[in-house]
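Engineer: Make a model of this:
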Amino acid sequence: METKKFTADQIDQAADLIQQGELIAFPTETVYGLGANALDETAVKQVYAVKGRPSDNPLIVHVSDFEMVKQYVNDFPEHTKSLVEAFWPGPLTLIFNVLPTTFSTSVTGGLNTVAFRMPNNQKTLELIKKAGVPLVGPSANTSGKPSPTTAQHVYHDLQGEIAGILDDGPTQIGVESTVLDLTAKDGIPVILRPGAVTKEQLEHVVGKVMIDQHLISENEAPKAPGMKYKHYAPDVPVWIIDGDQEVFKQAIEWAKSKQQRIGLFADDQITSTFSADVAAVFSFGEESVEQGTKLLFAGLRSLDEQDIDVIFAQAFPESGLGIAYMNRLKKAANQKILKIDSIFE
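Structural biologist: Next up, the predicted model:
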């Protein structure tokens, strides 16, 4: 199969392929998604097959407007209207109880709930409207690997496996949407996956919000994507470096004593300081969690293609957007963190 790259003036062609049961990758403000007709079970199953994704992992359903959600949900929880008005279109996914038999178990993962999102990308919203159906849209990459933030990342992973890619350049945020569960019995919204919409922003709109800190094991069925203990991981092992330049220095000395070739993902100051001591660097620019988050997956992908044995990645404080950044990085690193008192243990 030839994988075609579609431009903005070819959205009609991409929508026709969706209607025919084909898979089309699409851009969002977060990462690129792998689109299929959410009402076509055969197409949805093909998404799992192409990604190598566990079938117990539910899929997010992407819509072009809130009216589309109303076709599948008849009992909306408190706060729904306020959240939609505040954050849609945008990087917030909302979980609702859905009408029975609305979606196949391939979409729901066997649950009675479905996660919905309206992405903030005009080309993708147009694609959904022209296809006339909601689209499932997990990240358009091989399951478990760093998510794609450019059309070229998608092509690298899935060329020959999908019909096409709607290209809209690099994504703006770089990590997947915040997933908010609105189905808790006590009515308190629960963040299942952190993202660019922070707990503080949500609480400003709805009041109290909880964060699910539970790490899903490989044998557990998650309620939302991205909840596995290890996820977003390149082939090269990743270690998180939690500390200042002295910690990076000691970590590099530790790795070099083991004859390991090092790849470094960090800001300009750190990468320029240690570029002569490592085999490869990927700088995300200024010391900014926004920049680090935007380029995290691109950086891990780039370093993974180098001749290295280990990736050292810069940590950020776990507040605001830093919660989402560290959530993805910890899973990419399988929770491995080097601190100054642990390097030489």
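
Engineer: alpha carbons only for contacts and neighbour counts from here, please
Structural biologist: OK.

Engineer: tally of neighbours for Glu78?
Structural biologist: Under the neighbour criterion other CA atoms under 10 Å, Glu78 is assigned a count of 14.

Engineer: So it belongs to a helix, correct?
Structural biologist: No: under DSSP: H, G, I helix; E, B strand; the rest coil, Glu78 falls outside any helix and is assigned coil.

Engineer: what's the burial count for the residue nearest to Phe6 when sequence neighbours are not counted?
Structural biologist: Nearest residue to Phe6, sequence neighbours excluded (CA to CA, 6 or more residues apart in numbering): Leu166, at 4.7 Å. A count of nearby residues for Leu166, using other CA under 10 Å, gives 23.

Engineer: Distance of Leu166 relative to Asn120?
Structural biologist: Look at Leu166 and Asn120: by CA to CA, to the nearest Å, they are 15 Å apart.

Engineer: same deal with Ser106?
Structural biologist: From Ser106 across to Asn120, the span is 25 Å (CA to CA).

Engineer: Can you show me the helices along the stretch 51-200 of the chain?
Structural biologist: 66-69, 80-87, 105-108, 122-131, 151-158, 199-206 (DSSP state H, counting those that start in this stretch).

Engineer: Show me which residues of the second one are buried.
Structural biologist: The reference is to helix 80-87. Val84, Phe87 (16 or more other CA atoms under 10 Å).

Engineer: So which residues make contact with that helix?
Structural biologist: Phe66, Leu202, Val205, Val206 (CA atoms under 8 Å, 6 or more residues apart in numbering).

Engineer: Could you tell me the angle between that helix and helix 199-206?
Structural biologist: Put simply, helix 80-87 runs at 130 degrees to helix 199-206, going by axes from the mean of the first three to the mean of the last three CA atoms, to 10 degrees.

Engineer: Please give the structure of this sequence too, so both can be compared:
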Amino acid sequence: MSPALQSALAALRRGEAIGLPTETVYGLAADAANPDAVRRIFALKGRPADHPLIVHVAGAQALDDWAIDIPEAARRLAATFWPGPLTLILRKQPRVPDVVTGGQDSVGLRCPDHPLALALLDAFGGGLAAPSANRFGHVSPTTAAHVRAEFGEAVPEVLDGGDCTVGIESTIVDFTGDAPRILRPGMLDREHIQAVIGPVQAGPAADSPRASGTLEAHYAPRTPLLLLARPALAREAAEQQALGKAVQVLALGQLPDATPGLALPADPASYAHGLYAALRELDGRGANLLIAERLPDTEAWLAIRDRLRRSAAGAGGSEAT
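Structural biologist: Next comes the predicted model:
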């Protein structure tokens, strides 16, 4: 085991929180069986106590350690997509601390697809509660440098696993209701899930459990963010600049001429990979307004549209046509 892994493991066993790389985003991880350690996560993030955490486990063999009454369909998804960007919401084992679940009788479980995370989980021998490693509601981190910028010395142990390959949070599928239901879209889409288990409902129901990253305002830069269709993008930027406002644009494929900002590739996987890093970069440029180009209204872009919409809401911006 590398010195970095040894140090992270020792910190977890002392009840501390560490920065953990995964394929989706970096997590702020602590021993999920230790209520005091989990409370440390909430304190560091400024996260509401009723907002549940996802427990990261080493594989499908750990399902029964954390959950009861597990449907066969949930086991099939775990067997097919773990390790990977999929979280399962299941009825929790009685021993799971209420602080992990926000007081609910369900627990979110996933197995991350990252070699450092898997090595640490295997050595730790338990589950790690690990929401995204950022202040509550802020843009999620996709590099170790983002985590260090967010928390500084408050989180001294940050495992550096490079850039996150997926770049946005996992798909969450709830199995506590009458039928499987996607509570949060991710890059593992509904079509692939249905190919394994059959029909899956989309979006939360009135009685769905609370789940990570599903608040209306989330993933937000500190600069107001406006979402606009391509024809209005350059026009709005020019109008704002004429009023003396500093503007930065996040465009799809290519920036309009003479428009300051960044462009991300026009394919969903590459865009998702770069989204949070781009938002953090633009947020740090001292602009008065960020403008992001609205994304295609197709299933392939669903999860990324979801993140941008919540980002705009959290930043005090809006979405316009």
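
Engineer: How alike are these chains, TM-score-wise?
Structural biologist: The TM-score (TM-score structural alignment, normalised by the length of structure 2) is 0.94; 318 aligned residues with a CA RMSD of 1.9 Å.

Engineer: More neighbours: Ser106 and Asn120 of structure 1, which one.
Structural biologist: More crowded of Ser106 of structure 1 and Asn120, by other CA under 10 Å: Ser106, with 22 against 19.

Engineer: sorry, back to before: TSV for the contacts of helix 80-87 of structure 1, including distance to Ala332 of structure 1 and neighbour count?
Structural biologist: Formatted as TSV, those follow (distance: CA to CA, whole Å; neighbours: other CA atoms under 10 Å):
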residue	distance to Ala332 of structure 1	neighbour count
Phe66	33	16
Leu202	26	20
Val205	31	14
Val206	31	15
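
Engineer: Can you give me the distance of the equivalent of Trp301 of structure 2 over in structure 1 to Pro91 of structure 1?
Structural biologist: Using TM-score structural alignment, the equivalent of Trp301 of structure 2 in structure 1 is Gly322. The gap separating Gly322 of structure 1 from Pro91 of structure 1 is 15 Å, by CA to CA.

Engineer: Also Leu182 of structure 1?
Structural biologist: Relative to Pro91 of structure 1, and taking CA to CA, Leu182 of structure 1 is found at 16 Å.

Engineer: Contact partners for whichever residue in structure 1 pairs up with His114 of structure 2?
Structural biologist: Residue pairing (TM-score structural alignment): His114 of structure 2 is matched to Asn121 of structure 1. The contact partners of Asn121 of structure 1, by CA under 8 Å, 6+ apart, come to Pro27, Thr28, Glu29.

Engineer: ditto for Glu246 of structure 1
Structural biologist: Applying CA under 8 Å, 6+ apart, one finds that Glu246 of structure 1 lies in contact with no residue.

Engineer: Helix or strand for it, just tell me which one.
Structural biologist: Glu246 of structure 1 belongs to helix 245-257 when assigned by DSSP states H and E.

Engineer: equivalent range in structure 2 for the helix or strand following that helix?
Structural biologist: As assigned by DSSP H and E, the chain's next helix or strand after helix 245-257 of structure 1 is strand 262-266. Residues 247-251 of structure 2 are where strand 262-266 of structure 1 lands when matched by TM-score structural alignment.

Engineer: so how far does that stretch sit from its counterpart in structure 1?
Structural biologist: Stretch 247-251 of structure 2, aligned to structure 1 and superposed, deviates on average by 1.0 Å (mean CA distance after the TM-score superposition for structure 1).

Engineer: May I see the buried residues of that stretch?
Structural biologist: Neighbour-count burial for stretch 247-251 of structure 2 [16+ other CA under 10 Å]: Val247, Gln248, Val249, Leu250, Ala251.

Engineer: Can you tell me which of those is nearest Leu12 of structure 2?
Structural biologist: Proximity of the buried residues of stretch 247-251 of structure 2 to Leu12 of structure 2 (CA to CA) peaks at Leu250, which lies at 37.9 Å.

Engineer: Against Glu157 of structure 2, how distant is that closest one?
Structural biologist: 32 Å.

Engineer: Also Lys245 of structure 2?
Structural biologist: 39 Å.

Engineer: Of these two, give the one with the bigger neighbour count.
Structural biologist: Glu157 (22 against 14).

Engineer: Residue in structure 1 paired with that one?
Structural biologist: In structure 1, Glu157 of structure 2 lines up with Gly164, judged by TM-score structural alignment.

Engineer: ok, now Thr87 of structure 2?
Structural biologist: Matched to structure 1 by TM-score structural alignment, Thr87 of structure 2 sits across from Thr93.

Engineer: give me the number of residues near Gly177 of structure 2?
Structural biologist: When counting by other CA under 10 Å, one arrives at 13 neighbours for Gly177 of structure 2.

Engineer: Likewise for Arg110 of structure 2?
Structural biologist: Residues near Arg110 of structure 2, counting by other CA under 10 Å, number 29.

Engineer: And for Lys208 of structure 1?
Structural biologist: By the criterion of other CA under 10 Å, Lys208 of structure 1 has 14 neighbours.
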